[in-house]
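sharing a model prediction with you, sequence too.
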Amino acid sequence: MSATMIKEFRLPDLGEGLTESEILSWKVAVGDTVALNQVIAEVETAKAVVELPSPFAGTVAALHEQAGSVVEVGKPIVSFEVDDAGAAPSGGADTAARASGEGASKESPAETAAKREPNLVGYGAVLEKSGRPARRQRSFEAGSVAEPAAAVEPAAAEPAAVEPADVEPMAEREPAAEQERPRSTPPVRKLARDLGIDLGLVKGTGPGGLITRSDVQDFAAGSRPQPEGEVTPEASAVADSQGRETRTPIKGVRKFTAAAMVQSAFTAPHVTEFLTVDVTSTMELLARLKASREFAGYKLTPLTIAAKAVLIALRRNPTLNSRWDESAQEIVQFNYVNLGIAAATPLGLTVPNIKDADKMTLPELSAALSELTDTARSGKTAPADLAGGTISITNIGVFGIDAGTPILNPGEAAIVALGSVRKAPWVYNDEVVVRQVMSLSLSFDHRLVDGEQGSKFLADLGAILSDPAMVMTMV
């Protein structure tokens, strides 16, 4: 008869370098029997809502956190009662060696436990007593030996597109004895440099005294952390006694978006240009495509055609598909297009992107747009789909707005705002007639894009939407 044991599951960082997540809901209760990889909870990171699978098969022994609580990465959230024999990997040379007794003296108890411990991305990333982050272990198939990964600094919630290299190469790290600088992540140090702030003057409020992006921004604004034990206005959603106002915690996607927009607005020098174009021909093309057999079952909108037009215009104006790498003092030119689409979701504004959109046909792009918007509106966008965008579109026309000055998605050189399609008097063939017009707004980073380059891109985009046949002269 096999014995049972209690196994704790600690909150993983979900592969995004995030320091905390909020438990939105539990899908299991104490006493429930769960299978391996069964969804046990729904958690909200700073970027998306993620379903958390169980790393064990067994019975839920305890839930350590309630729904609605914000939990640091590495903290226990649930315990399982599992079968002792079933906790170990099965099959392979490792099992055979244990059965025969060979190699038993060559492994320490810790190494044996490491092999038997199921693993999710970032599972077990706990701060050590020294204040430095613990090493992570990558899980391999049964029978293989787990290799320790390099020590990784926990990163504050930030857009991956801004600083994709949140982990410093080993060769660039200073020896431990020489590391006297305040603990922070590379993106936070970059922000401090941009704002001219000495990190030695900033008090870290993150785990182990880690200086977070919010700490730097608060210092720049002249604010100071409140004494321990004092509750901030964001601690809980509270209505006043007369019901005249309600305070809601700033966290999750809303907090991430706000920080990203502040950083973008005060880091990249924005320039916005406007162009109003006659899109009657595009709307006629759209009507023909909807009626064609090839596009039966596809959802076609002005956004679909505009997205394709943006991709074509980028071929002639590639500087708008780039990134300013401050830390490396380099301009990164992307030879692919991950097209971001700003989406209003129940969690706030997000900008998921379509990977390699430039390689898609119009039907493929239409299907990808439909999937992206449906997923975003349900709040189920995966963190990976929010990272790595190279240029974005925001469709403000769906709200009846003609034009705006969109803020760049951090790490990108340009964003296009599509205004509403309206009937208006227009000079056409030297006569004033009613035509369908649209206003285009283009914001770009003037460090990367000159006025001439931005104007040419916007002119090309307008030319395609005014007369789709112009594509023949551009490809």
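Perfect, I can see it now.

use CA for all of it now, contacts and neighbours both
Noted.

part of a strand, is Thr95?
No - looking at Thr95 with DSSP: H, G, I helix; E, B strand; the rest coil, it is helix, so not inside a strand.

which strand or helix spans Val82?
Under the criterion of DSSP states H and E, Val82 resides in strand 76-83.

do Glu22 as well
strand 20-26.

try Ile6
Per DSSP H and E: strand 4-10 holds Ile6.

in that strand, which residues are buried?
Neighbour-count burial for strand 4-10, counted by 16 or more other Cα atoms under 10 Å, picks out Ile6, Lys7, Glu8, Phe9, Arg10.

and the third one, what does it touch?
So that's Glu8. If a contact means Cα atoms under 8 Å, 6 or more residues apart in numbering, then Glu8 has Pro76, Ile77, Val78, Ser79, Phe80 as its contacts.

separation between the second one and Leu11?
Right, the one you point to is Ile77. 6 Å (Cα to Cα, to the nearest Å).

more neighbours, the two?
Leu11 (27 against 19; other Cα atoms under 10 Å).

that one and Val432, how far apart?
As judged by Cα to Cα, Leu11 and Val432 stand 64 Å apart.

okay, now Ala142: neighbour count?
Other residues near Ala142 number 17, with proximity taken as other Cα under 10 Å.

assess the claim that it and Ala114 are in contact.
No - here Ala142 does not reach Ala114: they are 11.7 Å apart, not a contact under Cα atoms under 8 Å.

longest strand of this protein?
Ranked by residue count and defined by DSSP state E, the top strand of the chain is strand 431-445.

is Leu285 in a helix, a strand, or coil?
Classified using three-state DSSP, Leu285 is helix.

tell me which of the contacts of Glu8 is nearest to Pro186?
Checking the contacts of Glu8 against Pro186 by Cα to Cα gives Pro76 as the nearest, at 27.5 Å.

tell me how far the closest residue to the closest one other than its chain neighbours lies from Ala48.
Here the nearest residue to Pro76 in space, its sequence neighbours aside, is Arg10; by Cα to Cα, 6 or more residues apart in numbering that works out to 4.0 Å. Arg10 sits 19 Å away from Ala48, going by Cα to Cα.

presented hereafter is structure B, for comparison with structure A:
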Amino acid sequence: MTNSAQTGQAAAGVREFKMPDVGEGLTEAEILKWYVQPGDTVTDGQVVCEVETAKAAVELPIPFNGLVHELRFDEGTTVDVGTPIITVDTGGPATGTGGGDASAAQPAMETGPAAAAEAAGEAQAAGEAAQAAAGEEAEPEGRQPVLVGYGVGASSTKRRPRKPAAGAAAETAAPAPAAERAAAPAPAPASASNGRVAAAPVAPGGPRPLAKPPVRKLAKDLGVDLSTVTPTGPDGIVTRDDVHAAAAPAPAPAPSPVAAAAAAEPLAEAAPEPAAPGARETRVPVKGVRKATAQAMVGSAFTAPHVTEFVTVDVTRTMKLIGQLKQDPDLAGVRVNPLLFVAKAFLLAIRRNPDVNASWDEEHQEIVRKHYVNLGIAAATPRGLIVPNIKDAQDKTLPELASALGELVGTAREGKTSPAAMSGGTVTITNVGVFGVDTGTPILNPGESAILAFGRIREQPWVHKGKVKPRHVTTLALSFDHRLVDGELGSKVLADTAAVLERPKRLMTWS
């Protein structure tokens, strides 16, 4: 494998695939693993490698067919976005993935495993536009234009409309009489990003909406049904802006750095490489998630004034309830554990004290109060610490919250947490108790107002009903941004969380 990224033009018939921006604004990614070798045959949409960014590990599919000609970088190499990483002999003219430079070929893409396929989709759309300009009229019978990786949809034979001539365009654009204008319906709104007129949304049960793979993933992450989205892209394609608009009123959250100071579950940690015999030091490059965590923690610690408060609480009743619910046949297959009840208690405390669920807008000097709770759960993974969050956690029942926590932890264990799952968090829980730690002073996830540390639960002597008895006790610690959360508000949130865990029946009486 050679590092020939600066060799310039590829040989005739060889196409270059460049490192895409799989995380919206990232500048580099590390190649974790190659799934192909020189001489292998690849097909459009086949995953050729896995890369790690500061946000997530992502698999990259190749957007064309051919034979692998060269792997430009070894595994473990950090490569700048826009740099060719693999070349494929396609038997056609030499070209890059999207033509032109990296910025033109690969605009800011959606995150997720299918990110690289978007460049192929852009190239396909450009090719169709060129064919239309050349006067191509007929589409093959039984076919219609589709996106890369989504096959061909059947349709009736039809001709592609010609682009109107200049004279015809002017004639079409001539203003209608006043009476006709008054009777005509108002035009559909134009997309804020491209100015195109929006088409009507696809009716449920109709043809599948056209959207590129990253846009489909974005819609899935945001819980948006594509059939209800009004497309504004060319040929009725749903764009990212369309999905974000459909997800309103909650604004599309910007990807935030990973953060927090502990782990939610005892996930498998990556074993450190053994030191060489006689070595007195080992140097480990700071990159990927670890680099993002370090930058986020420094930024948070020196931007938001942290205050941490503590409370020790008797959770014996909650532990008894957990034991009972584990035997409940209606909750078969649902993981019921202390973290679930801490999360539910924290959400109830936020409902009773909603001002804590906010963020500080430094640019506009405003406090932004959130009417939804995206509950982050700090999780230790082999790649480092990540904080995925449960969207709209405030609306979930206890079984729904349990399922969401199980899915979140399982995805983190597999290393498949997407950047979208780590974006838009409002508050976080970090479970240091699974490591035998009583408590801590957690650092805020940047952009959030509060983080709750949940310590270990252990039996200890406790005064209960006037007598010293062994009781299950834990310590909670709440760190909050003192710019927008004062001591009274922070104390109420922490006290309410503890009160629910002490007497879990308050989950019903306070709801």
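That came in fine, so what should we check first? Since we're looking at a predicted model, the values are computed, not measured.

mind checking what Glu371 of structure 1 lines up with in structure 2?
Mapped onto structure 2 by TM-score structural alignment, Glu371 of structure 1 lines up with Glu407.

number of residues surrounding that match?
Number of residues near Glu407 of structure 2 (other Cα under 10 Å) recorded here: 13.

I figured Val475 of structure 1 was touching Ile312, is that so?
Yes - contact criterion Cα under 8 Å: Val475 of structure 1 and Ile312 qualify, at 7.4 Å.

more neighbours, these two?
Each of Val475 of structure 1 and Ile312 has its neighbours counted (other Cα under 10 Å); Ile312 has more, 19 against 9.

which residues sit in contact with the more buried one?
Asp358, Val471, Met474, Val475.

helix or strand for it, which one?
Going by DSSP H and E, Ile312 of structure 1 is part of helix 302-316.

ok, average deviation of that helix from structure 2?
Superposed on structure 2, helix 302-316 of structure 1 shows a mean distance to its aligned partners of 0.8 Å (mean Cα distance after the TM-score superposition for structure 1).

list the buried ones in stretch 408-424 of structure 2?
408-409, 412-413, 416-424.

in CSV, list those residues along with secondary structure.
Listed next are the buried residues of stretch 408-424 of structure 2 as CSV, based on three-state DSSP:
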residue, secondary structure
Leu408, helix
Val409, helix
Ala412, helix
Arg413, helix
Lys416, coil
Thr417, coil
Ser418, coil
Pro419, helix
Ala420, helix
Ala421, helix
Met422, helix
Ser423, coil
Gly424, coil
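
which residue in structure 2 aligns with Gln436 of structure 1?
So, by TM-score structural alignment, Gln436 of structure 1 is matched to His472.

okay, now that match: neighbour count?
Going by other Cα under 10 Å, the residues that sit close to His472 of structure 2 add up to 20.

do the same with Leu60 of structure 2
Applying other Cα under 10 Å, I find that Leu60 of structure 2 has 23 neighbouring residues.

next one: Asn357 of structure 2
22.

that one is in contact with Leu375, isn't it?
No - taking Cα under 8 Å as the definition, Asn357 of structure 2 is not a contact partner of Leu375, at 10.3 Å.

got any residues that touch both of the two?
Residues touching both Asn357 of structure 2 and Leu375 (Cα under 8 Å, 6+ apart) are Thr426, Val427.

what sits against the closest residue to Gly15 of structure 1 other than its chain neighbours?
In space, and not counting its chain neighbours, Gly15 of structure 1 is closest to Val121: 5.5 Å by Cα to Cα, 6+ apart. Residues in contact with Val121 of structure 1 (Cα under 8 Å, 6+ apart) are Pro12, Asp13, Leu14, Gly15, Arg138.

from Pro63 of structure 2, how far off is the counterpart of the second one in structure 2?
What that stands for is Asp13 of structure 1. Residue correspondence to structure 2 (TM-score structural alignment): Asp13 of structure 1 is matched to Asp21. Counting by Cα to Cα, the gap from Asp21 of structure 2 to Pro63 of structure 2 is 15 Å.

same check, this time on Ser300 of structure 2
Ser300 of structure 2 is 39 Å from Pro63 of structure 2, by Cα to Cα.

now Arg280 of structure 2
47 Å.

can you pull out the strands in the stretch 201-350 of structure 1?
All strands of the stretch 201-350 of structure 1, identified by DSSP state E, counting those that start in this stretch, fall at 238-239, 246-247, 270-278, 322-325, 330-333, 339-341, 343-345, 348-350.

let me have the ones you listed in a markdown table, extended by mean neighbour count.
Below are these laid out as a markdown table (neighbours: other Cα atoms under 10 Å):
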| stretch | mean neighbour count |
| --- | --- |
| strand 238-239 | 13 |
| strand 246-247 | 11 |
| strand 270-278 | 19 |
| strand 322-325 | 20 |
| strand 330-333 | 13 |
| strand 339-341 | 27 |
| strand 343-345 | 18 |
| strand 348-350 | 19 |
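
ok, residues contacting the helix or strand hosting Arg98 of structure 1?
When elements are assigned from DSSP H and E, Arg98 of structure 1 belongs to helix 92-100. Helix 92-100 of structure 1 is contacted from outside by Pro89, Gly103, Ala104, Ala142, Gly143, Ser144, using Cα under 8 Å, 6+ apart.

swap the cut-off to 10 Å and go again
88-90, 101-104, 115, 141-145 (Cα atoms under 10 Å, 6 or more residues apart in numbering).
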